[in-house]
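1. Please work out how this folds:
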Amino acid sequence: MSFLVWNCRGLAQPRAVRFLKEIIQQLRPNLVFLSETLVKKEKIEKICKDIGFADYCAVDAQGHGGGLALFWKTEGGVTVRDVCHNYIDFEVVNEQIGRWRYTGYYGFPERGRRRESWNMLEDLAGKSSLPWCIIGDFNYIVSRDEKQGGRVQPRWLMEGFSDASDRCELSDLGFIGDKFTWEKSRGSSSWVQERLDRGMATQAWKDLFPQAEVRVVDVTTSDHLSLYLYLNRRIFMPKVRRFRFENMWIKENECFNIVKDCWNGREGADIMSKLLLCCAKLEEWGGGMVQEIRAKLNMCRVKMRKLRSRRDGQGLNEYNDVRWEYLGLLEKQEVFWKQRAKQFRLKEGDANSRFFHKFASVRKKK
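-> Just a heads-up that it's a prediction; the model follows:
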């Protein structure tokens, strides 16, 4: 079982939803918790269907801020226990392992409400004696090493959060990946980076899942990086691709040139011969484009990971160029999956989802 957690900073933009689908397809989490969705429940319900999850729990945004969403699949026995504007608390039941507890958390961003957050954390700790893991955007740092740039964090704020965690018997799960999970004003003189997102758990939960790890997903469309908590490592087998004409080729100028050359290059040939030649040339040119897009997506992630910490002008420009390339590749990948869902089953504006993936897979097996 695995858990994806992300402060998405708004799901109204197609770019954020597209990234969410891409990261779900890549990591295949069983649970997804989103904070700062900035939308109403109706939007969350549609997203739940689009990403292929069985059920959801949502908290509406307040004005121009807030909003929480939890998605889960049928397996796992998820039961939501408590909900408010700062967290969704739920239990998970597994026949082999038993019962344990998760909390998707979003701490108050206002400094004047820090004590409210600490009290809320202690209230959550007293609600159940089950093995407990809490993960999300806490909006705190526990040491000055977790911040770069900006004003120095007051010591009483860091110590206050540490003391509250100790009283709740919570300890940090650590992480693999980028040191900072949030940033502001990238490239300017006021560029700030902090580790605001983290996972914490009781010793009973750690004993239940001794191999659990938190990985920082290094690419995002938000100012927050996402966290991926996985209890056991998973291995995915590559799928075999079958060639067909790809609608995403139309976005490439080279496709038009190939068709034009094949059609005009053989005078006197019949239509069928020209079509066969055109098919062969397109297959030779674009047969590996799907794998190429996947490779480029991975390459973009690697480049963005390396460029995130650079603060010079050239590094900032390179980061922005790679980020826009990444978003363009996501759009092409969505066109690829739309085609496999068959056009008559696809309304204008519908997006890449688990339903369309499954439908395409069934057709492929036939």
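
2. all contacts plus neighbour counts: C-alpha atoms, from now on.
-> Fine.

3. For V83, which non-adjacent residue is closest in space?
-> Closest residue to V83 apart from its sequence neighbours, by CA to CA, 6 or more residues apart in numbering: D89 at 6.2 Å.

4. Please apply the same query to C8.
-> Nearest-residue entry for C8: S222, 5.5 Å, with adjacent residues in sequence omitted and distances by CA to CA, 6+ apart.

5. In contact with that neighbour, which residues?
-> 7-9, 16 (CA atoms under 8 Å, 6 or more residues apart in numbering).

6. List just the nearest of the residues you listed to S143.
-> N7 (21.5 Å; CA to CA).

7. Can you get me a residue count around the closest one?
-> By other CA atoms under 10 Å, the residues close to N7 number 25.

8. how far away is the residue nearest to it when sequence neighbours are not counted from G199?
-> Take N7 and drop its neighbours on the chain: the residue closest to it by CA to CA, 6+ apart is S35, 4.7 Å away. According to CA to CA, to the nearest Å, S35 and G199 sit 15 Å apart.

9. Give me the more crowded residue out of those two.
-> S35 (30 against 26).

10. how close does the residue nearest to A212 when sequence neighbours are not counted get to C278?
-> Take A212 and drop its neighbours on the chain: the residue closest to it by CA to CA, 6+ apart is L231, 4.2 Å away. From L231 across to C278, the span is 49 Å (CA to CA).

11. Same question for V192.
-> 53 Å.

12. just V59 next, same as before
-> 53 Å.

13. So for those two, which residue has more residues nearby?
-> V59 (24 against 18).

14. Tell me the spacing between that one and I258.
-> 51 Å.

15. Over to Q211?
-> With CA to CA as the criterion, Q211 and I258 are 52 Å apart.

16. what do you get for I51?
-> Distance check for I51 against I258: by CA to CA, it reads 36 Å.

17. C168 now?
-> From C168 to I258 the distance is 65 Å (CA to CA).

18. same deal with L34?
-> 45 Å.

19. Against which helices or strands is the top helix by length along the chain packed?
-> The longest helix of the chain (DSSP state H) is helix 313-340. Using 3 or more CA pairs under 8 Å, 6 or more residues apart in numbering; DSSP states H and E, the elements in contact with helix 313-340 are helix 14-27, helix 289-307, helix 354-365.

20. Show me what counts as buried in the longest one.
-> Of all the residues in helix 289-307, those buried under the rule 16 or more other CA atoms under 10 Å are 290, 293, 297, 300-301, 303-305, 307.

21. run this one through as well so I can compare:
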Amino acid sequence: MKIYSWNVRGSSAPDKRRLAKRALTNLNLDVILLQETKLNSDKDVDFKNLCFKWEGLFQDARGSTGGLGILWNPVNIEVYPVASCDFWMACTIKCKKLNLCFPLFNIYGPIKTEDKLRVWKEITLQVYLLELGKVIMAGDFNAILNFKDKVGCLKKPTKVMDDFWDFVSNCRLVDIVPKNGKFTWNNRWLNFSNITERLDRFFVGEWWLLNNHSLESVIESQSGSDHFPITLSIAHESHGPKNYYKFLNMWWQDPSLLDLLRGWWMESNVFAGSPSFKFSKRIQLMKCKLKEWNKNTFKNIFSKNLRIESKLEEINNRVIAMGMTNKQYEAG
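-> Coordinates of the predicted model:
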């Protein structure tokens, strides 16, 4: 399944036609989320016609600003509207390919600080009325989580960042960082006036990461707007039965192990989400660290065991065939 999110501000009608063509050909999309469509009811039909046989839901613009839209391919997707407001749309998505049903939010974050806080509270309330862990959110949030999400201009702590971080934590969301970069908006000014930020992103609930789903986000090429579109690809990974984890007693032969464990545990304190989710992710990281350390410190103990067992088998066969003298026994 593939979800495409794009703030279309500044894009022309030809740009939108190219979007429709790419959706049905190159990108192989299932759902398209649009922000700042600037469309009202009388223009919605014209926009849907650009996407041929796709279906759509729209939230009207406020005058000449705003506007949201969700388009989907009815061959693979069913959409059931839940609620909407000036700055967000919520619906339930049923994906036939993955046999999944989940809440999807299309968000266009407001500019004013007081409006942002109100919108975050509205969405949080709606998330708790739906399936909390399965939620997916996308769009232009018009906010950053930290200063790493911004290049250019002055950087100082703001209430907006704190409110946005509280919103993400309260909804137990996980940030899906694009594999090919991070910045999705550029003001297109030159030299020291240039500002680049990560305003557009995908968030998912913890359920997706704890139930063998592969999630990959990519920043797509610009299409007329000052925002870059982003896509989220979702696939279900089929795994065979997992081997249970073994902690080997021989590891305590290395006196530095305890200090290493403490260091790895502190190093793994980088995940956001509920306490149970953070704990499971830290355990996974610790497991990877122990595997790597064991390989470098004790080498491959399994191949050593095989060589020893093979040698013992050879000795046993010799004893069975020819017997063993006292001298051979004492020599081992």
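
22. about what we covered before: who has more neighbours out of L34 and I258 of the first structure?
-> Comparing L34 of the first structure with I258 by other CA under 10 Å, the one with more neighbours is L34, at 26 against 16.

23. helix or strand for that one, which one?
-> According to DSSP states H and E, L34 of the first structure maps onto strand 31-35.

24. ok, back up a step: tell me which of the helices and strands packed on helix 313-340 of the first structure sits nearest to A204 of the first structure.
-> Judging those by CA to CA, what sits closest to A204 of the first structure is helix 14-27, at 26.3 Å.

25. Any figure for the gap between the residue mapped onto V151 of the second structure from the first structure and R195 of the first structure?
-> Counting by TM-score structural alignment, V151 of the second structure lines up with Q148 in the first structure. Distance, Q148 of the first structure to R195 of the first structure, using CA to CA: 9 Å.

26. Also F209 of the first structure?
-> Using CA to CA, one gets 24 Å for the distance from F209 of the first structure to R195 of the first structure.

27. Mind jotting down where the helices sit in the first structure?
-> Using DSSP H, helices in the first structure cover 14-27, 41-50, 114-125, 155-167, 203-208, 253-264, 271-286, 289-307, 313-340, 354-365.

28. need those in JSON lines with distance to Y102 of the first structure, can you?
-> As requested, these are exported to JSON lines (distance: least, CA to CA, whole Å):
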{"stretch": "helix 14-27", "distance to Y102 of the first structure": "19"}
{"stretch": "helix 41-50", "distance to Y102 of the first structure": "20"}
{"stretch": "helix 114-125", "distance to Y102 of the first structure": "11"}
{"stretch": "helix 155-167", "distance to Y102 of the first structure": "16"}
{"stretch": "helix 203-208", "distance to Y102 of the first structure": "10"}
{"stretch": "helix 253-264", "distance to Y102 of the first structure": "49"}
{"stretch": "helix 271-286", "distance to Y102 of the first structure": "45"}
{"stretch": "helix 289-307", "distance to Y102 of the first structure": "29"}
{"stretch": "helix 313-340", "distance to Y102 of the first structure": "31"}
{"stretch": "helix 354-365", "distance to Y102 of the first structure": "25"}
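
29. Of all these, which one is nearest S2 of the first structure?
-> Of all these, it is helix 14-27 that lies closest to S2 of the first structure, at 8.6 Å by CA to CA.

30. counting contacts, what elements does that closest one pack onto?
-> Against helix 14-27 of the first structure (3+ CA pairs under 8 Å, 6+ apart) you get helix 313-340.

31. Which stretch of the second structure lines up against the helix it packs on?
-> The aligned range for helix 313-340 of the first structure is empty, by TM-score structural alignment.

32. do stretch 264-279 of the first structure as well
-> Under TM-score structural alignment, there is no match for stretch 264-279 of the first structure anywhere in the second structure.

33. just to revisit the earlier point, out of F209 and R195 of the first structure, which sits in the more crowded spot?
-> Taking neighbours as other CA under 10 Å, F209 of the first structure and R195 compare with R195 leading, 24 against 15.

34. What is the aligned counterpart of the more buried one in the second structure?
-> That one, R195 of the first structure, aligns with R198 by TM-score structural alignment.

35. Any figure for the gap between the residue nearest to V80 of the first structure when sequence neighbours are not counted and Q13 of the first structure?
-> Nearest residue to V80 of the first structure, sequence neighbours excluded (CA to CA, 6+ apart): F90, at 4.1 Å. F90 of the first structure sits 28 Å away from Q13 of the first structure, going by CA to CA.

36. Please say which of the two ends up with more neighbours.
-> In this view F90 of the first structure and Q13 are compared by other CA under 10 Å, and F90 has more residues nearby, 18 against 9.

37. Surely that one is in contact with G77?
-> No - under the criterion of CA atoms under 8 Å, F90 of the first structure is not in contact with G77, lying 10.2 Å apart.

38. mind listing the strands for the stretch 1-150 of the second structure?
-> Here the stretch 1-150 of the second structure has its strands, by DSSP state E, counting those that start in this stretch, at 2-7, 31-35, 55-59, 68-72, 77-84, 88-95, 100-108, 136-140, 150-151.

39. Let me have those in TSV, adding distance to R307 of the second structure as columns.
-> TSV is the format used below for the strands of the stretch 1-150 of the second structure (distance: least, CA to CA, whole Å):
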stretch	distance to R307 of the second structure
strand 2-7	49
strand 31-35	56
strand 55-59	64
strand 68-72	59
strand 77-84	56
strand 88-95	51
strand 100-108	49
strand 136-140	51
strand 150-151	56
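
40. Tell me which of those strands lies nearest to Y329 of the second structure.
-> Closest to Y329 of the second structure of those is strand 100-108 (CA to CA; 66.4 Å).

41. Give me the range in the first structure that the closest one lines up against.
-> By TM-score structural alignment, strand 100-108 of the second structure lines up with residues 98-106 in the first structure.

42. Pull the residues that contact that stretch.
-> With CA under 8 Å, 6+ apart as the test, stretch 98-106 of the first structure has contacts from 5, 33, 35, 86-93, 130-139, 205.

43. Quick check on those residues: which are buried?
-> Among those, those scoring as buried are 5, 33, 35, 86-92, 131-139, 205 (criterion: 16+ other CA under 10 Å).

44. Now the strand holding L34 of the first structure on the second structure. Mean distance?
-> Compared with the second structure after the fit, strand 31-35 of the first structure shows a mean deviation of 0.7 Å (mean CA distance after the TM-score superposition for the first structure).

45. ok so, going back, pretty sure the match of R195 of the first structure is in contact with N187, am I right?
-> No - judged on CA under 8 Å, R198 of the second structure makes no contact with N187 at a distance of 11.8 Å.

46. Residues that sit against both of those two, list them.
-> Counting by CA under 8 Å, 6+ apart, nothing touches both R198 of the second structure and N187.
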